[in-house]
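Q: Sequence and predicted structure below; questions after.
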Amino acid sequence: MSQVKVIGIDLGKSTFHLIGHDFSGREMFRHKYSRSMLIDFLSIQDKTIIAMEACCGAHWLARKCKSFGHEVKLIPAQYVKPYVKSHKNDYIDADAIAEAATRPNMRFVSVKSEEAQLGIVIRRIRSGYIKERTACMNRIGSILLEFGLSFPRGHHQMKNLFQWIADQKELPPLLLGELTAQFEYYNQLNTWIKEQENKLLALNKENEVAKLLQTIPGVGPMTASCCISAVGSPQDFDNGRNFAAWLGLVPFQYSTGGKPRMLGISKRGNKELRELFIHAARAVMWRDNTAEKFFGTWLLDLKCRKPFNVALVALANKLARIAWSVMTTKKAFEVRV
């Protein structure tokens, strides 16, 4: 076993398939384990490279392997696919993972900390509550529409729901009971959303990087928290341009035969973080005084020359590059006059 260079693990919910390669790339063993058996197996192995796809459950297992002294390499699933030979099964996938991990130019994903994963969980639950709240509001509007009432759009209208109904027409008591139940559920969702936001604030209260990120114009606690959770290590990116490209805030390139062709933004990478940077840019763009204060005439001239959304994405790209610099240098954003 001391000759094992890399162990590729194909992750599953309850079963895990392993293949070990020696230093010449030959297969040395293949095993199928349950979760508890896998932990026992890895705990007695000599220190080696453990390779996995960066998917569900990978970061927890990676931290476990690191505690045993192993070197862990997490690979994006799309980079493993070219190494899958012929048909697809769990052992072939594990073999492809082990081979991909040995490539000199392979790109890897940093292992996320437990705190970073907790931040992701809290934000996902909050996003679910927001979707349910919107669905509840639409449900109330559709019920009223069936009885000839067109309720005004927007969450700010919901607090005056029953006063608005009373001003319109009399409704059946049973219908009012149903609307009351939905309205109470809507208010409960608002409470839960606020609780999730407070949890995020408490989680990042002592995080210095989160405080530094919030010095960037338009970046608030939610964007800062998402940055810390999504980016395991800013050193994974050579520069801010690579970070912005990873987020999908650059044009998609389709060039061949020496003819460059740039399309719309690629929208690849972390969808949540890209969306938050877009919102951050929009918060800055709406206020000309703020835009000029932090970015000079560059942004105002861009707004005049280009459509609003084009300028918006350009500013989001700039904010992402600034965020990478702040995370790398551990220095607050400063306005250069």
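A: Right, received. Where do you want to start? Numbering: from 1, shown residues only.
Q: Please make it C-alpha for all contacts and neighbour counts, starting now.
A: Fine.
Q: What residues of stretch 18-38 count as buried?
A: Leu18, Ile19, Gly20, His21, Asp22, Glu27, Arg30, Lys32, Arg35, Leu38 (16 or more other CA atoms under 10 Å).
Q: What is the most widely separated pair among these?
A: Asp22 and Arg35 (24.0 Å; CA to CA).
Q: circling back: going by distance to Arg107, which of the buried residues of stretch 18-38 wins?
A: His21 (19.6 Å).
Q: Quickly note the distance from Tyr254 to Lys5.
A: Here the criterion is CA to CA, to the nearest Å. By it, Tyr254 lies 38 Å from Lys5.
Q: between those two, who's got more neighbours?
A: For Tyr254 and Lys5, the more surrounded residue by other CA atoms under 10 Å is Lys5, and the numbers stand at 20 against 10.
Q: and that one, that one's in a strand?
A: Yes: judged by DSSP: H, G, I helix; E, B strand; the rest coil, Lys5 forms part of a strand.
Q: That one against Ile49, yeah?
A: Yes: at 6.3 Å, Lys5 and Ile49 qualify as touching, with contact defined as CA atoms under 8 Å.
Q: Comparison target, given below:
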Amino acid sequence: MAIITIGIDLAKNVFAVHGVDETGKPNLVKPKVQRADLLALIVQLPPCLIGMEACSGAHHWARLFQQHGHTVKLIAPKFVAPYRLGGKHGKNDAADAAAICEAVTRPHMRFVPIKSADQQALLTLHRTRQGLVEDRTATYNRIRGLIAEFGIVLPQKVERLRREIGAHLEDLPGWANRCIGDLLQYASQLSERIDSYSDAIAQQARQDDRARQLQRQPGIGPTTASALLASIGAGHDFDSGRQLAAWIGLVPGQYSSGGKTRLGRITKAGDAYLRSLLVMGARAVLAGLGDKQDRYSRWARNLQSRRGYWKAVVAIAAKNARMAWAILRYGHDFTVLAD
């Protein structure tokens, strides 16, 4: 019988492929396929369902396989693990491929949206900027730790640190003075690069109609709008805005049993970068409420007074995720109505 489902365990150079026919019987088992031979192997097969874990290179392979008529689904690795652990074999590439082949056929399995080359290029801009921000934070923390060894303790705010550390540099003995000076210079260079990437993201957001539409929603700026476009595209991989919010990890985790509903903290699933941008945008909304009396501001203020600051932040972030899905999916302006 013809192969209808394939599971591929991705790697750098050697891949494992597991294919089954319509009865579920293995019909293509190749535990070691070289990277140069993988595409040729898949191209010669009739159109079928291909499952892969969402890891490095998965989106590239998905686009290649789709060009040859195959249906490709990407699965988060944590959703594949139960199908592997429940099998007869241990952890190896062949067992992973068989588990992926089984998981991709499950009717309620959740899949990762396949990104286009343009989306990945835009995400590269975001990932590079975020990496530079983390490097800068680590550098300033390293500076604080080093000068603390000499009894110098400065405020955590970067502006005050840079402003006040100059008066203490001469008090540092020997190589300490040079090292701290070099670290400060390195942090300044990182800040310049971060600013250049931020400008590039803002420029891209200004040139995209959908990004400009997203920015009309309170709490969504150029960076968040650009990240949403790069991560979810037109939102066609999600059936509803709540599903997107759940994918990002902004909905409560459930611990219900015996007819009793118990809701815990948010799941924090999905993309931590996208979730953090939405949360920071929600915090900016609450910080900028002031005495505003429009409908949205009254709702946010009442929500904060009833449920507390952090629950209000999460609720606003989840609302923005749902609104963003509606804007990207249907192309309408779902801005919040004001009085």
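A: Received the coordinates, thanks. Remember, predicted model here, so these are calculated numbers, not experimental data.
Q: Give the single residue among the buried residues of stretch 18-38 of the first structure positioned nearest to Ala166 of the first structure.
A: Arg35 (59.5 Å).
Q: Report the separation between the closest one and Leu11 of the first structure.
A: Distance from Arg35 of the first structure to Leu11 of the first structure, by CA to CA: 10 Å.
Q: Likewise for Lys267 of the first structure?
A: From Lys267 of the first structure to Leu11 of the first structure the distance is 27 Å (CA to CA).
Q: between these two, who's got more neighbours?
A: Neighbour comparison, Lys267 of the first structure and Leu11: the larger count goes to Leu11, with 22 against 17 (by other CA under 10 Å).
Q: Once aligned, what mean separation remains between stretch 178-186 of the first structure and the second structure?
A: Comparison of stretch 178-186 of the first structure with the second structure after fitting gives an average deviation of 1.6 Å (mean CA distance after the TM-score superposition for the first structure).
Q: buried ones in that stretch?
A: Leu179, Gln182, Phe183, Tyr185, Tyr186.
Q: same question, stretch 197-212 of the second structure
A: Quick answer for stretch 197-212 of the second structure (16+ other CA under 10 Å): Tyr197, Ser198, Ala200, Ile201, Ala202, Gln204, Ala205, Arg206, Arg210, Ala211, Arg212.
Q: do stretch 137-145 of the second structure as well
A: Those would be Thr139, Tyr140, Ile143, Arg144, for stretch 137-145 of the second structure by 16+ other CA under 10 Å.
Q: Find the residue closest to the corresponding residue of the first structure for the second one in space, skipping its chain neighbours.
A: Spelled out, it's Tyr140 of the second structure. Aligned by TM-score structural alignment, Tyr140 of the second structure pairs with Met137 of the first structure. Distances taken as CA to CA, 6 or more residues apart in numbering place Tyr186 nearest to Met137 of the first structure, at 7.2 Å, with adjacent residues excluded.
Q: how near is that neighbour to Cys136 of the first structure?
A: 6 Å.
Q: same deal with Leu300 of the first structure?
A: 40 Å.
Q: quick one, what contacts the residue nearest the centre of the second structure?
A: Residue closest to the mean C-alpha point of the second structure, counted by CA atoms, centre = their mean, is Asp271 at 2.4 Å. Residues in contact with Asp271 of the second structure (CA atoms under 8 Å, 6 or more residues apart in numbering) are Ile248, Gly249.
Q: Secondary structure element for the match of Tyr140 of the second structure, which one?
A: helix 114-146 (DSSP states H and E).
Q: just checking, what packs against that helix?
A: Helix 114-146 of the first structure sits against helix 173-203, helix 221-230, with contacts defined as 3 or more CA pairs under 8 Å, 6 or more residues apart in numbering; DSSP states H and E.
Q: Mind putting the ones you listed into JSON lines with distance to Arg123 of the first structure?
A: Below are those laid out as JSON lines (distance: least, CA to CA, whole Å):
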{"stretch": "helix 173-203", "distance to Arg123 of the first structure": "7"}
{"stretch": "helix 221-230", "distance to Arg123 of the first structure": "8"}
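Q: for those helices, which one sits closest to Ser325 of the first structure?
A: Taking these one by one with CA to CA, helix 221-230 is closest: 12.2 Å.
Q: To what extent does the closest one diverge from the second structure after superposition?
A: Mean for helix 221-230 of the first structure is 1.7 Å (mean CA distance after the TM-score superposition for the first structure).
Q: Which other helices and strands does that helix contact?
A: Packed next to helix 221-230 of the first structure, using 3+ CA pairs under 8 Å, 6+ apart, are helix 114-146, helix 173-203, helix 208-213, helix 271-285.
Q: Just the residues contacting that helix, thanks.
A: 112, 115-117, 119-120, 200-201, 204, 209-211, 213-214, 270, 272-273, 276-277.
Q: go on, stretch 62-76 of the second structure?
A: 39, 42-43, 46-54, 58, 104, 110-114, 116.
Q: Compute the first-to-last residue distance for it.
A: Using CA to CA, first and last residues of stretch 62-76 of the second structure are 14 Å apart.
Q: Now do it: distance to the chain's middle.
A: Distance of stretch 62-76 of the second structure from the chain centroid (CA atoms, centre = their mean, to the nearest Å) equals 20 Å.
Q: Which positions in it come out as buried?
A: Neighbour-count burial for stretch 62-76 of the second structure [16+ other CA under 10 Å]: Ala62, Arg63, Phe65, His70, Thr71, Val72, Lys73, Leu74, Ile75, Ala76.
Q: And those, which is closest to Gly166 of the second structure?
A: Closest to Gly166 of the second structure, out of all of those and judged by CA to CA, is Ala76, at 48.3 Å.
Q: So that closest one versus Ala103 of the second structure, what's the distance?
A: Taking CA to CA, one finds Ala76 of the second structure at 10 Å from Ala103 of the second structure.
Q: same deal with Trp299 of the second structure?
A: Distance from Trp299 of the second structure to Ala103 of the second structure, by CA to CA: 42 Å.
Q: the more surrounded of these two?
A: Under the criterion of other CA under 10 Å, the comparison of Trp299 of the second structure against Ala103 puts Ala103 first, with 23 against 11.
Q: No more questions from me, cheers.
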